[in-house]
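Got a sequence here, can you model it:
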Amino acid sequence: MTFIFLLGGAAAIYIAMLMFRLAAVALPLYAGIGISIYLIGRDFGYPASIAAGLLVGALILFAGRALCAVLPPFYRAIVAAVFAGPAGFAGYQAAKGLAGLAIGGGYALEVLGFAGALAAAVAAWRGLGTAERHRTRDGAIGRA
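Predicted coordinates for the structure are as follows:
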């Protein structure tokens, strides 16, 4: 029985880590799903709408990372904030939903939801590559 509790705890921690890692790409995910639903409503068919959604999501993620790699710090922070907003919303909903399974409601549930929002927004901010960069000996840009 103790072994089952240990495995359940490890699985819960892994799911929480996966949740925050996926929340970091919430903006490309929302955009991809949105374009897919729009195209399905316009009778483009499922394969075309799914392909277009994947393409749009990948392009938005690539554009965000590319912009953060070349822009000065102020503009990089603006791009990262655009990505962190939807990630915070997704983190709030996910943390509140998971905590709602164990807590009946009230202020504690809201506090855990906001903590999840903050964690997901920070994960998106860091995942976009906004950490300070430095040049290596061969001139390439790397992380500090």
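
From here on, just use CA atoms for contacts and neighbour counts.
Noted.

Tell me who's in contact with the nearest residue to residue 90 once chain neighbours are set aside.
With sequence-adjacent residues excluded and distances taken as C-alpha to C-alpha, 6 or more residues apart in numbering, residue 90 is closest to residue 23, at 5.9 Å. By C-alpha atoms under 8 Å, 6 or more residues apart in numbering, the contact set of residue 23 is 87, 88, 90, 91, 120, 121, 123, 124.

Check the residues you listed and tell me the two furthest apart.
In the contacts of residue 23, two members sit farther apart than any others by C-alpha to C-alpha. They are 90 and 123, at 11.7 Å.

Sequence B follows; please return its structure for comparison with A:
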Amino acid sequence: MTLMLILGAVAAFYGLLLLFRCATYALPLFAGLGLAFTLRDQGFGWMVILAVGLLAGVSVHTLGRHLARGSAPLAVRLGVILIFVGAAAAAGFQVGVALAMLADLNPWTQRGMSILTAVVTGYAGWRDLLSPGGGIERPALHS
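As a prediction, this is how the structure comes out:
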């Protein structure tokens, strides 16, 4: 039983780290999935749905990074950053709710844990959106 608790805690911690690492991709994922479901409801084939959904997600991510880090006006940059951070925080809140419910915490602790997870995930999304390497650490080349 103790081993299961330890492994469960390690799995939850790893899941949170993965969430923080992928926080920037929440909005592009939702955009791609939303367009894919719309195309599915319109009767398009699976190849078109997959191609357009993937293209939409990549386009939203690329355009968002370009606008957030580029020389766009401050209002545009802040708007794009807030949209990406808001989507990441919403995803983090839902993960916090799920983990708190799995831990069978009282309602106020669940809400506090969910809000804390949302804030940290939003910060991780903001950091990865504005980082020069796209959130991917590249090894330094030694001469």
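
Any idea what the TM-score comes out to?
The TM-score (TM-score structural alignment, normalised by the length of the second structure) is 0.80; 131 aligned residues with a C-alpha RMSD of 2.2 Å.

about what we covered before: would you turn the contacts of residue 23 of the first structure into CSV with distance to residue 7 of the first structure, secondary structure and neighbour count?
Below are the contacts of residue 23 of the first structure laid out as CSV (distance: C-alpha to C-alpha, whole Å; DSSP: H, G, I helix; E, B strand; the rest coil; neighbours: other C-alpha atoms under 10 Å):
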residue, distance to residue 7 of the first structure, secondary structure, neighbour count
87, 28, helix, 31
88, 29, helix, 27
90, 26, helix, 26
91, 24, helix, 29
120, 25, helix, 32
121, 28, helix, 29
123, 25, helix, 21
124, 28, helix, 29
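
Let me know the closest of the residues you listed to residue 74 of the first structure.
Distance to residue 74 of the first structure, by C-alpha to C-alpha, is smallest for residue 124 among the contacts of residue 23 of the first structure, at 16.8 Å.

How about the contacts made by the closest one?
Contacts of residue 124 of the first structure by C-alpha under 8 Å, 6+ apart are 21, 23, 24, 25, 80, 83, 84, 87.

could those be laid out in a markdown table, adding distance to residue 1 of the first structure?
Shown next, in a markdown table, are the contacts of residue 124 of the first structure (distance: C-alpha to C-alpha, whole Å):
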| residue | distance to residue 1 of the first structure |
| --- | --- |
| 21 | 30 |
| 23 | 33 |
| 24 | 35 |
| 25 | 37 |
| 80 | 45 |
| 83 | 42 |
| 84 | 40 |
| 87 | 37 |
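
Pull out the buried residues from those.
21, 23, 24, 25, 80, 83, 84, 87 (16 or more other C-alpha atoms under 10 Å).

any chance of those in a markdown table, plus secondary structure?
Shown next, in a markdown table, are these (DSSP: H, G, I helix; E, B strand; the rest coil):
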| residue | secondary structure |
| --- | --- |
| 21 | helix |
| 23 | helix |
| 24 | coil |
| 25 | coil |
| 80 | helix |
| 83 | helix |
| 84 | helix |
| 87 | helix |
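
For the residues you listed, which two are the farthest from each other?
Greatest spacing in those, by C-alpha to C-alpha: 21 and 80 (15.2 Å).

Which elements pack onto the helix or strand hosting residue 142 of the first structure?
Per DSSP states H and E: residue 142 of the first structure is located in strand 141-143. Applying 3 or more C-alpha pairs under 8 Å, 6 or more residues apart in numbering; DSSP states H and E, we find strand 141-143 of the first structure packed against strand 133-135.

Can you tell me the closest non-neighbouring residue to residue 123 of the second structure?
Residue 123 of the second structure's closest residue in space is residue 85 (C-alpha to C-alpha, 6+ apart), at 7.2 Å.

Please determine how far that neighbour is located from residue 44 of the second structure.
32 Å (C-alpha to C-alpha, to the nearest Å).

shouldn't residue 122 of the second structure be in contact with residue 93?
No: using C-alpha atoms under 8 Å, residue 122 of the second structure makes no contact with residue 93, being 9.5 Å away.
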